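Enquirer: I need the structure of the sequence given here:
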Amino acid sequence: MTQLVDQPVAATATDQPAPSRLGGPVTAVAVAIGCAVLGVAVLAVTVTLGLPLLAPVVAALVLAVPLLLVRPVLFVVLVGVVEAGNLSGVGAVNGLPGGESALLALAVVAAVLAWLRGHIRPAWSPFLSVAVLYVVVQTIAVLTAQDVDTAFVAVAVTAKAMVWPVVLVVLLLAPGRGPQALARAFALTLAALAALTVVQEFVVGNDTTFAGLSTVPLAADLGGATARHAGPQDDANFWGRVLVLGFPFALSLAQMATSRWRRTLWLCAALAIFGGVVLTGSRGGLLALFVVLCFWALLAGGAALKALVLAPLGIGLALMLPGVGSRLLTLNTLGVGGLEVTDPSLEGRIAAQTSAFQMVVDHPVLGVGPGNFLLTTPDYLRRLGLDSLPLAPHNLYLEAAAEGGLLGLLAWLLLVGAAALVALRARHFARAGGSAMGQAAPLPLANAVLAALLGWSVASIFLHMATLRSFLLVAALGAALDIRARRRAAELRRERGIATDAVALDLVRPRSRPGRALRWAAAGLATLLLVLAATLWTAGGRPGTVQTVTTDMQLVVKFESDSESPSYDLDTLSRTGLVRTLAGIATSDRFEEEGLRRATELGVFVDSVTIESSASVDSGLITVTASGPDAGAATVVAFEVRAAAVEFVNTLSPLYGALPVAGEPLVKPAPEPAFDRRIALVPLALGGLLVLGLAVDLAQDGLRRRRVARGRAR
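Expert: As a prediction, this is how the structure comes out:
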């Protein structure tokens, strides 16, 4: 790859603030006076409420606001510390609710003031556009929600979370080393809290939670050697996923370190994070950590890449650690020949994921609605005959598909893909620019963002949605690196008058004929996959043999007479109008519902049983057919439906009625479908990914053309 010439460059717009739009000293003094007044008010209120120890802390934070507002980089550091330590949640536990909302409001104010003072030149990112699209899709999915109020609350929480990356991207565009400061604050806070869990386990014996900064929700778990630590989170698994996000940043900061003691510091931070993940007992976190380490080494290259040959030895040593190998070995309770689950945690997860998959089958487009998974799960557990308590799906992708349908799953994949795309582009610019890129977008930070996103994605195979803001913080860092790198490359091109980096050459290179052919081939393949998915869904059926049980009842004359014409008295065959009326009554849906209710009262599982009633006017014969996977349950339902119909018809008239036909019911197994219709989800997902790739490719092509047009205009 061609690199920019490594030579000193003059200060540019990236390093120098633009002219101020707002009087700097006057604004700073006004903000300081206002915050001081607010600090005194908070001090008085907290003392009045009987919280004298919290009052100085709150007052100090409020009085520090002026410095944070005039120095965006310091505010970015504060955001990184608060998010990594979940300090808003910890504050709520200690009597200070609303910390996250207050911090968000202050972040917005800081961004606006920095823009007005000319310190920031805002820019948009493709990731932010996809974030808006994700919220729109979630809002549309509310239309199918069982509980609309719950769905709206879930969408509101997601929309509020999506404000964070917008604000962070703006703040990170301030001159200086904002991305490096955010990475340091995030990784160092996680390392400190992970070390605190080690101290709590081996020094203080888990006797305290350190004011909520180191919780221990489980004293032990299957295969674990210690208690399961959740840090400042409520769940150890979620804490493990957050730690995985910070691990590659510690490695990249060690790679960027300019002195031996700093490199040692960050390597110790990475080791502390590793120990924190082990103490969470999260199997998904341990697997994701290994994936992150290997992927980061591939991106970093050099000595880190060469060290991958030692990966098998490292895996062996890690598996020998107490609580690592033994914890991972509990996964073998999932039998190869079937789901012979003995771990209660795995058993509940399998039941929840089975329910989630069935929700996707029943509601493939928009799902059951945001936040409605747990509300809908009990019904699916009964239908599927699963003996388990309602749990979250413990799979973010299944959760997205269950609550938002395939459209919601595609929106989430777009969100993650956009975050990875902008980080990958930042890495491309950083590699092309070399040392001339300076501190605008360091290559190791782009590597860390990509590795962290992969780690989050892998860990999310075992976890549902939570700690979304931590993911968005990393994604926002990648988006900011992308903008800063592109701006720096544009400055260098303007200074030298030529496009010297590989990316600039790519912008002016016309699309090749093989490239166009590949695009058309991908479009054709996507079309074929979507057509195949529709065909498979239409032609397939649900798996499992269906047992069909048939039983009959006969319309008869109840009138008894000594008449010389008994054949006339017994005649129902010529009274077609009468037979049609009685048959219509006997085949009413009300008897199907009553029969199901009676069978349920007898303890029969009837959710998977379907009923169909038909009648013959010529013979006066009424047939009840019940179908289901269990012949015994279907038989009970058929008999109860017939009994309910016979009882009601016999109350209508003293002359005419119905009698059950004697004999055993006819039981016939229906043939299984040729294949399970749910296999159609595979080509549907592949086709959707191809469509996504084509959309990204077209967007990039349009971006190239606009840049070339702007370059020619100059």
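
Enquirer: For the rest of this, base every contact and every neighbour count on C-alpha atoms.
Expert: OK.

Enquirer: In contact with residue 462, which residues are there?
Expert: Residues in contact with residue 462, defined by C-alpha atoms under 8 Å, 6 or more residues apart in numbering, are 284, 394, 395, 396.

Enquirer: For residue 60, see how far away it is.
Expert: As judged by C-alpha to C-alpha, to the nearest Å, residue 462 and residue 60 stand 41 Å apart.

Enquirer: Let me see the contact set for residue 116.
Expert: With contacts taken as C-alpha under 8 Å, 6+ apart, residue 116 has the following neighbours: 20, 21, 22.

Enquirer: ok, 10 Å please
Expert: The neighbours of residue 116, taking C-alpha atoms under 10 Å, 6 or more residues apart in numbering as the test, are 18, 19, 20, 21, 22, 23, 24, 110.

Enquirer: ok, and for stretch 355-370, which residues are buried?
Expert: Residues of stretch 355-370 classed as buried by neighbour count (16 or more other C-alpha atoms under 10 Å): 355-361, 363-370.

Enquirer: here's the other one to compare against:
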Amino acid sequence: MTAALLVTLTMVVLVATGALAVLVAGAVGMAPLALGLGFALYGGIVLVVQPFLGVAVLTTFSQLDAIEKLLFGFLPFSFFKTLALATALAILANGLRLRDHVRVMLQQPVVVLAIVFLMLTVVSMAGAEDKVMALASMRKMLSLVLLLLLVAMLADTPRKVAVLLWILVATSLVSSLILLVDFVLGMQLVAQSDAATTARTAEGVARSSGGSDYNPTTAASMLLVGVVFALVHALESPVWRWRLLMIAGIGSIAVVMSFARSAALAYGLVGLVLVWRYRRWQHLPLAIAAMALVGVAALPFIPAEYWERLSSLFGGAADPTLGRRFTYNLIGIDLFLHHPVFGVGPGNFVHHFTDNDYRYLPGRTLLGRELHNMYLSVVVQYGLVGAFPFFAMLVICFRQLRAVQATPCSEAMRVQALALGFAFAAYLVASLFLPNEETKYTWLLAGLSTALFVANRKELARK
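Expert: The predicted structure is shown next:
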């Protein structure tokens, strides 16, 4: 059976089944259900014909999940997870056409290590004290690894990889604009979750997550990805240079107004590396002068609370959240020493955080908290056995991006690999202060890294 015939038969079955469901729902007087089934039918047909569109939408809503919930929050199920599952089924429907690329991707170290890590979560769960928490964390990890697989398998050409990378930039711009409007108006335009709507600084200033429903600090780390990508691309290539610099400028202001110290620190470190890298660039003095001018002009609009928040990193202001995070790490180290091999189990740091053994530690609360350090969090909850494939996956991502820069199939691919490498690095620096192992961008960026590597290698083989 040919791939085209299989896809055609799949579409016929889908249309027939969907049409029957719509007719039945309409006949029994359930018009809203009939309308919803009609849209689902149309979406299913589009996915079967072009499953990459599913990945493009998933990439968009990975950061703009607050907008996703605003649009689809009325559904009794998660639109994001349902779309991910539907996209996976669309790959199966296109199995014959995509089989060669899927086979190649299943042999890629990043994909293999992600699957191994997912399998080892089951081993870690066996020793977890709170099985409910462990199971919930495993379900989340399953959807995250699926996101990586979908990106890797469907972004099979340089053009498709580029589309997803530009979506990262576009969503960061959208989230930045929403965040700035939130700050000016003193309200939340789209955010709905408690984590996004109740966050305040120690000085009492309301914080915004922009277009995300994550907490403002995590949202800032995702926003930073698109900002750094745009900045590095603008420095490295004349393509859309001034537009990208404008986007990077807007995003930089948004990073400041997010009051996220981790994002500011990561951005500052990356900025220093970029200044050193481009120290011989003929336009560097002009660029620094322009940035300094913009910075001076923006000073009156930056609230004093932001400087107080930053100064707390160096002991300049009291901030109880820093003490709490130090306590998180102390508890994490103690748990690791007692469970070094398989860890305490997925999601179980929250369970152990409230243990009586830690009741006298400064900053400890009666409510369970996550360990705000992705690297230590992975080691604590999954042990050394689970942490090895996770860390190895991240290392190989950068090796693959470096390989593309060394032997690119085109100048565009070289610039994209370099920009993605800096953006990913900034995100991982910010992850020193965040539990980002369960954040979509960790797995999305890993999938993009290996997709870019394989697409570049395929193009080189054709030449």
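
Enquirer: picking up where we left off before, just curious, which of the contacts of residue 462 of the first structure is nearest to residue 172 of the first structure?
Expert: Within the contacts of residue 462 of the first structure, proximity to residue 172 of the first structure (C-alpha to C-alpha) peaks at residue 396, which comes in at 28.6 Å.

Enquirer: That closest one reaches residue 468, doesn't it?
Expert: No - proximity of residue 396 of the first structure to residue 468 does not meet the contact threshold set by C-alpha atoms under 10 Å, at 11.1 Å.

Enquirer: which of the two has more neighbours?
Expert: Using other C-alpha atoms under 10 Å as the criterion, residue 396 of the first structure and residue 468 rank with residue 396 on top: 22 against 12.

Enquirer: ChimeraX command to pick out the buried ones of the contacts of residue 462 of the first structure?
Expert: In ChimeraX, selecting the buried portion of those, with burial taken from 16+ other C-alpha under 10 Å, looks like this:
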select :284,394,395,396
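
Enquirer: which two from the contacts of residue 462 of the first structure end up farthest apart in space?
Expert: Of all the pairs that these form, the one spanning the most space (C-alpha to C-alpha) is 284 and 396, at 12.4 Å.

Enquirer: what sits in contact with each of the two?
Expert: Both residue 284 of the first structure and residue 396 are in contact with 458, 459, 460, 461, 462, 463, where contact means C-alpha under 10 Å, 6+ apart.

Enquirer: Please convert these to a markdown table, extending it with secondary structure.
Expert: What follows is these, written out as a markdown table (DSSP: H, G, I helix; E, B strand; the rest coil):
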| residue | secondary structure |
| --- | --- |
| 458 | helix |
| 459 | helix |
| 460 | coil |
| 461 | coil |
| 462 | coil |
| 463 | coil |
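
Enquirer: Just give me the closest of the contacts of residue 116 of the first structure to residue 143 of the first structure.
Expert: Within the contacts of residue 116 of the first structure, distances to residue 143 of the first structure taken as C-alpha to C-alpha reach their minimum at residue 110, with 36.8 Å.

Enquirer: Isn't the closest one up against residue 172?
Expert: No - because the distance of 11.5 Å does not satisfy C-alpha under 10 Å, residue 110 of the first structure is recorded as not touching residue 172.

Enquirer: the helices in the stretch 551-700 of the first structure, which residues?
Expert: 566-569, 576-586, 589-601, 631-649, 681-713 (DSSP state H, counting those that start in this stretch).

Enquirer: if you line the two up, which stretch of the second structure does the first one fall on?
Expert: If I follow you right, that is helix 566-569 of the first structure. In the comparison with the second structure, helix 566-569 of the first structure aligns to no range at all (TM-score structural alignment).

Enquirer: what's the counterpart of residue 266 of the first structure in the second structure?
Expert: Alignment of residue 266 of the first structure against the second structure is given by TM-score structural alignment, with residue 244 as its counterpart.
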